[in-house]
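Q: Please find the sequence and the predicted model below.
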Amino acid sequence: MGSFQIGMRSSALLETSCGYLLQELQMIWDEVGKDQFEREKVLHDLEQECLEVYRRKVDSANISRARLHQELAESEAEFTHLLLSLGERSLPGRPEKMSGTLKEQLDAITPALREMRLRKEQRMNQFRSVQGQIQKISAEIAGQSVYDDSITNVIVNENDLSLKKLDEYQIELQRLCNEKNDRLQLVDTYIDTIHDLSSTLGMESSMIITKVHPTLNELCGISKNISDSILDKLNSTVESLKEEKQTQLEKLHQLGKALTNLWNLMGTPYKDRHSFSNVTDLLSLSSAEVSGHGSLTLNIIQQAEAEVKRLDQLKASKMKELFFKKQNELDQICSKSHMEIPSQPEMENIINLINSGEIDHADLLMSLDEKISVAKEEASSRKAIMEKVERWMLAHDEERWLEEYSMDENRYSVRRGAHKNLRRAERARVIVNKIPGKSRKLVGWFAEN
């Protein structure tokens, strides 16, 4: 029985590549006289050792197969995830269904996976660039003076790298760029306005701008702060300068009017007014129309105030002179037209008021001007009758001369100038003959008036 089993086992072994070795082993055992039991044990051990070797090989093969399955599955999963994250449906050139051995399938997907990884890296760089710019511009708009330009701090969502998402970021970036440009233009507009207003007011614009924020000064050399708070400060600064400009202009308007009134009051010649023409020229201008360099400086205001004060002091001393000048003009008009002249006590009372400062000089001169105007109108209305009165008086003068001439016994004697007297006497007789008619006309005019 044992021999049969050994023969069967030997026959099976002989069919293998180890059969020859087993046959040689049996020959050695026969020669040695190896016990059958020991032979069975050795053969059993050989079978176990062979099984262990096969089992290890099978296990190793299973592990390799499982690893290939896992690699293939991971590659498939990664490829699918990359497709989804990149927002693509498929990769051109890669078959939809895989076939062949595991290694063939793995070799087939590896190039496609490598291509998708490259695309992912490129897309990631695009996202980093766009998101980095978004963060930088957002920081500038928020007023962060220092920002790390490195894009390593940018966190990219690797689960959504689609072109749609990239477009959304690019749209947001464009919006922020437009907002930044708008803010920069607004800042530049504010700065230009501050320069113009400061120039008009005689102020140092660079100090004002630096006080708002140092980055707004061009000499700073870094990006301008364009945050909401800075825009608010710039706006308030511009409004403050505009108010200051309006205040200064109103002061100069008041001073210009005062200068003009004083000049007109005292008859100041043009050459003496010219030095303050820069003040009086502002009287017809609004705040928006004044833009000249140094037009509204404190120095100009102080000079104008000093001139007004000086003219005020001169006004009192010259007021009497002006008053007497206009009073003399009024007296001459009244005297020439035979009108009533203001009484002496009234004039003395006015002089006392001038000395005490209890009367407004402008009102006084205006009152005198009105009286002179009324007197001139009255004189103009009396002009015709005054000419008649003068002719009537001249006629009476000629009548008296004619009477004296007629009483002269030597009027016909030959002497120097006698012929002139004769001609005058002839004219005088003609004039005297008209006296009754002139007298009646004068009496009629006075009766009517």
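A: Yes, it's here.
Q: okay, CA-based contacts and neighbour counts for the rest of this
A: OK.
Q: what's next to the strand or helix carrying Glu31, contact-wise?
A: In this assignment (DSSP states H and E), Glu31 forms part of helix 19-32. Helix 19-32 is touched from outside by 10-14, 39, with contacts defined as C-alpha atoms under 8 Å, 6 or more residues apart in numbering.
Q: Second structure follows, compare the two:
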Amino acid sequence: MSFSKHVAAQAVAVARHRDQSGTGILRDRFLQAQQQAGAWDTLSGFGIVPPLSGLTLAVKACFDVRGWPTTAGSRVLANASPASADAPLVAALSQLGAVITTQTNMTEFAFGALGLNPHFGTPVTPLDATGQRIAGGSTSGGAVAVASGLADIALGSDTSGSVRIPAAFCGVTGFKPSKGRYRDDGMLFLSPTFDVPGFIAKDVETLLRVDQALVPDESALHAVPLRGRRFLVPPTFALAHADAAVTEHFHAAIARLRSAGAEVIEQEWPELADFGEIAIEGGIIIAEAFTWHREFLQDRAHLYDPRVGPRIALGERVTASAYFASQQKLTQCKTDYAQRMSDYDALLTPTVPFLPPTLSELEDDPTYYRKNRLTFRLTEVANRIDAPSVSLPAATSEPIGLCLTGHRDGDRALLHLARSVQTALHLEPLT
């Protein structure tokens, strides 16, 4: 199928999806996308095929796309002027052949792991036939777009797991890189300390293709045998709060990796739970968010999601001593992680310890806040110590993810490893 026909088919699918739910896609520009795809089709006839040609791109609403307002899923910015230029990362993807088709929904200002949005609707996972289970957040719309075949890749942001969590809940693959691997200017930050741009795709091969295009001066694509690769599993940390389905599939994944020749070593590491608590105790995220939101909270507080605005406002109370003490502790955590993981290729945990909650489960605030905190308990480790991390589907057609966290700046190596793990997970079906 030509690129232009591929884009046309997705345009039809987006229109149908919007009629059904209206929550995953905020804006689209398929006429322009088809023209661009047609131009790439023409150039391909002359042997000019950029590395990302043939891939459509959905962009989370916290990235600048020329001609679209960067609303970050909020009414606070509903009257913002359209962006005058693409964010550099968006521009790079376009120059490499990807065609932007849609702007996707998200948790307001990316402050939440469950994907709820009272302003523009809450995306739900395509893996739930009842349409009641959430897609996860904050890159909720991007994950739904990829899982539903509405886009080939989705650009998102990841503060504590915001790319990997919805990938897990929607049965697709999510990649959070090391900080600085991809340009982040033109992205509306929640937390400059922790935020990184990341990608969601159907499989690791596509993520590798994107990474190779953006960072071409590293090793070319090649297979990594699993035999002899070493994974560390901290069992209590990994399976605390896990439900039966996640536990079953996690153990099955370990068995498959061992069958493929990998060494999976189970070793307790209770200090991992401290990484997230340190960030919370120091108020790092809310202090940094408040710095940006201060003026809006003075005159537009009523426009915020009631579960977002008041929490950001708490950032005003964070003391400088608490903030910097937490930053120092996390620096030590990075050192401790690097030392502990020096003999291992990756840390292995579930992505989220439970199946996606239903919309009705999250109606009351106590349940929402408890579930929200537990949802990113495992994924946030990578953000707190600035390591690359990948979520893979742990089971066919199940909203359960397997999370691999590697070494800082070892992004390409982790993606190669993840591709081999992806293959191993499909050795035999679960009985």
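A: Cool, the structure landed. Here the structure is a predicted model, which is why all the values come from computation and not from measurement.
Q: Put one on top of the other, what's the TM-score?
A: Here the TM-score for the pair of chains, by TM-score structural alignment, normalised by the length of the second structure, is 0.17; 94 aligned residues with a C-alpha RMSD of 5.0 Å.
Q: circling back to that earlier point, the helix holding Glu31 of the first structure: how far from the chain's middle?
A: 111 Å (C-alpha atoms, centre = their mean, to the nearest Å).
Q: Now that helix: buried residues?
A: Buried positions in helix 19-32 of the first structure, judged by neighbour count with 16 or more other C-alpha atoms under 10 Å: 19, 22, 26.
Q: Beyond it, next helix or strand please.
A: Going down the chain from helix 19-32 of the first structure, the next helix or strand is helix 36-86, by DSSP H and E.
Q: got the angle between that next one and helix 19-32?
A: Note on geometry: by axes from the mean of the first three to the mean of the last three C-alpha atoms, to 10 degrees, helix 36-86 of the first structure and helix 19-32 are set 160 degrees apart in direction.
Q: and the helix or strand just after helix 36-86 of the first structure, what does it pack onto?
A: Using DSSP H and E, the next helix or strand after helix 36-86 of the first structure towards the C-terminus is helix 102-142. Contact here means 3 or more C-alpha pairs under 8 Å, 6 or more residues apart in numbering; DSSP states H and E; on that basis helix 102-142 of the first structure packs against helix 36-86, helix 163-201.
Q: Mind putting the ones you listed into CSV with distance to Met319 of the first structure and mean neighbour count?
A: CSV is the format used below for those (distance: least, C-alpha to C-alpha, whole Å; neighbours: other C-alpha atoms under 10 Å):
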stretch, distance to Met319 of the first structure, mean neighbour count
helix 36-86, 96, 14
helix 163-201, 36, 17
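Q: now, which of the buried residues of helix 19-32 of the first structure sits nearest Glu239 of the first structure?
A: Gly19 (110.9 Å; C-alpha to C-alpha).
Q: Relative to Arg55 of the first structure, how far out is that closest one?
A: Note on Gly19 of the first structure: its distance to Arg55 of the first structure, by C-alpha to C-alpha, to the nearest Å, is 20 Å.
Q: how many neighbours does Tyr337 of the second structure have?
A: 17 (other C-alpha atoms under 10 Å).
Q: picking that back up, export the helices and strands packed on helix 102-142 of the first structure as JSON lines, with columns for distance to Ile230 of the first structure.
A: Shown next, in JSON lines, are these (distance: least, C-alpha to C-alpha, whole Å):
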{"stretch": "helix 36-86", "distance to Ile230 of the first structure": "41"}
{"stretch": "helix 163-201", "distance to Ile230 of the first structure": "9"}
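Q: Next up, identify which helix or strand Arg419 of the second structure is on.
A: Arg419 of the second structure belongs to helix 411-424, assigned by DSSP H and E.
Q: for that helix, packing partners?
A: Against helix 411-424 of the second structure (3+ C-alpha pairs under 8 Å, 6+ apart) you get helix 204-214, helix 244-259, strand 389-393, strand 401-405.
Q: Report the inter-axis angle for the first one versus strand 389-393.
A: Read it as helix 204-214 of the second structure. Computed by the same axes, to 10 degrees, the angle between helix 204-214 of the second structure and strand 389-393 is 150 degrees.
Q: what angle sits between helix 204-214 of the second structure and helix 411-424?
A: In terms of direction (the same axes, to 10 degrees), helix 204-214 of the second structure departs from helix 411-424 by 160 degrees.
Q: just the longest one next, same as before
A: Helix 244-259 of the second structure runs at 100 degrees relative to helix 411-424, counting by the same axes, to 10 degrees.
Q: Likewise for the third one?
A: Inter-element angle recorded for strand 389-393 of the second structure and helix 411-424: 20 degrees (by the same axes, to 10 degrees).
Q: Strand 389-393 of the second structure - contacts with which helices or strands?
A: Contacting strand 389-393 of the second structure under the criterion 3+ C-alpha pairs under 8 Å, 6+ apart are the following elements: helix 164-170, strand 173-176, strand 401-405, helix 411-424.
Q: Now do the strands in the stretch 201-350 of the first structure.
A: Assigned strands in the stretch 201-350 of the first structure: none (criterion: DSSP state E, counting those that start in this stretch).
Q: can you map out the helices along it?
A: 205-212, 228-266, 270-273, 277-280, 298-336, 344-356 (DSSP state H, counting those that start in this stretch).
Q: Need the buried ones from the contacts of helix 19-32 of the first structure selected in PyMOL.
A: Applying 16+ other C-alpha under 10 Å to these, the buried members can be selected in PyMOL as follows:
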select buried, resi 10+13+14
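Q: Out of the contacts of helix 19-32 of the first structure, which comes closest to Leu201 of the first structure?
A: Leu13 (117.8 Å).
Q: which residues in the second structure form strands?
A: With DSSP state E, the ranges of strands along the second structure come out as 25-28, 56-60, 99-104, 153-158, 173-176, 196-201, 230-233, 263-266, 346-350, 389-393, 401-405.
Q: which one of the ones you listed lies closest to Ala39 of the second structure?
A: strand 99-104 (10.8 Å).
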